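# no sequence for this one, just the structure:
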């Protein structure tokens, strides 16, 4: 495999490194050699990180995950890193002072989603290297693409500076959290820490490392992301004495209310008859429609992607209402949603079991678009249910935040575009991601910083079985781990120019 890696590196270097890039990044080849020399160490570091999953929803490895994140930061060259209490899962705050005029903000998440080993083709915590036909060698494991793989690529860039005895061209402020996968309920507390807030105010913007390339090697720059609110609706003896304290014989449904049916009735009011359009009172009151420019950007991205491949990856044959790809893409990025993640009630084993459930719970989430907010969405949900007499339906909000948006003409985004342009990477601009991350904590008041997700490389399977991140690419235009790392080197030098 070593000879294959060297051959691929040479091919990808020919793609990613031009004379212009060499002129932008001082002694780039020295850093490339440092990255290549540490390749096996970086792979092992990623495997070790995957082996320690922090799962906030299960309270798993809460203290251990924060300590591990702190050590990763210090090992990469941050001079100080401390654990910041949040009232929930702690965060990590670290700074690297390179004596530079420009400071870049960095957001990491160190938590991952739950997993069921029975659904995976290899152990989810092993970080096994597997061959993907037509793509190369990938690491399979929970958190590989979301978000430990891209984050490790960035840390590898810092290690390359250390190994070559060079100072970074920018200072860094890192804020990491362990609750992103439950919608960051306590992250605002971490950012509001006086020392953290003061450090972030000095930054030119905050970004999260990501892998944006598709199978053809095309990248993407996102100008924002939808917000998210995670919550549960609960009906049972804890909400009213008209429901049984536990499952009872189903014959009693003739005289005792069913929590399951009551929850179904409440859920049915949240969307229109079509099953997907939100019907919560006042839901669209503050929704900002797509601008002409945003529609133009979406159309450009649609033209640059393969609809059949997208449908195949999602396992669907048609979009809502049999819309065409462009119309469905407008909907995808502009529509706030009310989604049922799961329903829990009664018996779910083999065959039937004649019981009246004693409790019913629905796990839901909202996706929010500008100019909606978490508080607005929750307030409207509660008012909507109360107006319809659902006082026995308990609303439990477990986390959430609003959307974030950065102007494409900001110097922060322009720097990302220049890095892609100089590397010869084709890319599209997206008005926002349909997925979510808590960028609004930086993007909104009082910090009001530009935010973004940036990087190359490839992977898939976030929140799903067999999650993977590409380590060595066989495609000449798709980056593996080392090439993704080198793009972050170039990015740091480009960000440094914002101080000129």
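Perfect, I can see it now. Source: prediction; values computed, not measured. Residues are numbered from 1 along each chain as shown.

# from here on, just use CA atoms for contacts and neighbour counts.
OK.

# excluding chain neighbours, what is closest to residue 468?
The spatially closest residue to residue 468, leaving aside those adjacent along the chain, is residue 140, at 4.3 Å (Cα to Cα, 6 or more residues apart in numbering).

# what sits against the one you found?
122, 124, 126, 127, 128, 129, 130, 466, 467, 468, 469 (Cα atoms under 8 Å, 6 or more residues apart in numbering).

# at 6 Å instead, please
Residue 140 makes contacts with 127, 128, 466, 467, 468, as judged by Cα atoms under 6 Å, 6 or more residues apart in numbering.

# next, the one to line up against it:
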């Protein structure tokens, strides 16, 4: 790990870092306190990194019902240590959530959305143990921490907490009040998150907020650019189950494969049903009525995408994903329009029968496909699930079970909202190349905030870089070798800057 002096030099000496830490219009209220905060961030670096490593070592995995109470308790501890005066466990019909408030006697209040759960992992697929949070060299980037949750979402959330620790170390009151709501089921589609937010006391605390953010670390590793998203796609997570028992044909349990000559196969039945859900190339949903409520891109959204395309590199993004070409081989702008506007039907996993080493000649009695459906305005989760079931039943596949595990509607926030203006101002003052994009192609439960009864602007904010979410070798950049991309301390300083900017809205 770099020496303290080297980190301070990187933080203050690099072009972008200097731009971030230089006083600006949004930081005028900070006055001479800004230098104290910079020193506090640098002094707290090792403790903040250790805090993140300890958090990564506790994997709360909702899909496996693993350590959910421990994850909730740890989230509560982190909030208390960061200065939240009131921290409460919120029970739900699933995993518990956390509600915390910080009264800084400020004029404005900001909402924070955190998740303490992470995706599953297979250690055999990782080059570094997924729960150790090791710091390794990453050519072209610098030193990164590898671990499950490093970028999704513990890393960015820990940088937000590190900003609050900097205020405490410097003896400075944060410029806004804070309301934190955290859940432990984001990775299974947030099935009970609304129960947390819509509890009367939580709702009352959120009402005065100027907006809600989920911390992010999405700077491009090439040029440091950031896309500000004005929303996110919704999502439905579900599984389709075909079985001989429900079908009334095929085996009720696995039998010898020699009987395939005279016995129907639930696995083939599921494959045939899946084929009806999309066009032959697999790239466009073909569920009956799927596009009936889809709102086309507006002229303004198309203009925003054109501006984003001009600032982003197709080649760079293909390389980052390890992909050779986009669907349809269209132009870059058309590709980004599709990314924002196209709802999707995706197979996450397909399992039936024997999948171990070698062969095992059986005819499976059951087959399961795990799907996620991404939704765009004006689709809703309820309507889309109903259409999927009707589509299958119409084609004679009514026996295939549709088991929904979670999901939520799309979310949208106005471009001229105070939250988006504050994000843009913070990025621009930091010298970050910024574009505005209609909506994130991924999903987060922001609809709980943007829809009634909360009805607040909500979005993602953060500097720094991380990658590998849901995949092996997930990482967060700690010490950056690229002056255009913030390391951990720069990301922490970005949250400090953003709080002051929100205090002005």
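Looks like it came in fine. Just so it is clear, the structure is predicted and the values come from calculations on it, not from any experiment.

# for the stretch 301-450 of the first structure, which segments count as helices?
307-314, 325-334, 374-387, 411-423, 440-443 (DSSP state H, counting those that start in this stretch).

# can you check the stretch 1-150 of the second structure too?
4-13, 15-21, 33-43, 45-56, 68-81.

# which of the contacts of residue 140 of the first structure has the most neighbours?
residue 468 (29 neighbours; other Cα atoms under 10 Å).

# can you find the partner of residue 495 of the first structure in the second structure?
Using TM-score structural alignment as the criterion, residue 495 of the first structure maps onto residue 502 of the second structure.

# one more: residue 147 of the first structure?
Under TM-score structural alignment, residue 147 of the first structure pairs with residue 153 in the second structure.

# now for that match, how many residues are close by?
21.

# contacting residues for the closest residue to it other than its chain neighbours?
Closest residue to residue 153 of the second structure apart from its sequence neighbours, by Cα to Cα, 6+ apart: residue 115 at 6.8 Å. Residue 115 of the second structure sits next to 182, 183, 184 when contact means Cα under 6 Å, 6+ apart.

# how does it look with 7 Å?
Contact partners of residue 115 of the second structure, counting by Cα atoms under 7 Å, 6 or more residues apart in numbering, are 153, 182, 183, 184, 186.

# also residue 199 of the first structure?
Here residue 199 of the first structure is in contact with residue 173 (Cα under 7 Å, 6+ apart).

# what does it align to in the second structure?
Using TM-score structural alignment as the criterion, residue 199 of the first structure maps onto residue 205 of the second structure.

# buried ones in the one helix or strand that match maps to, by neighbour count?
Element membership of residue 205 of the second structure, judged by DSSP states H and E, is helix 200-206. For helix 200-206 of the second structure, the neighbour count (16 or more other Cα atoms under 10 Å) marks 202, 205, 206 as buried.

# after that helix comes which helix or strand?
Next element after helix 200-206 of the second structure (DSSP H and E): strand 212-215.

# quick one: the next helix or strand after that next one aligns where in the first structure?
Helices and strands here follow DSSP H and E; after strand 212-215 of the second structure, the next one along the chain is strand 226-229. Aligned using TM-score structural alignment, strand 226-229 of the second structure spans residues 219-222 in the first structure.

# brilliant, that's me finished.
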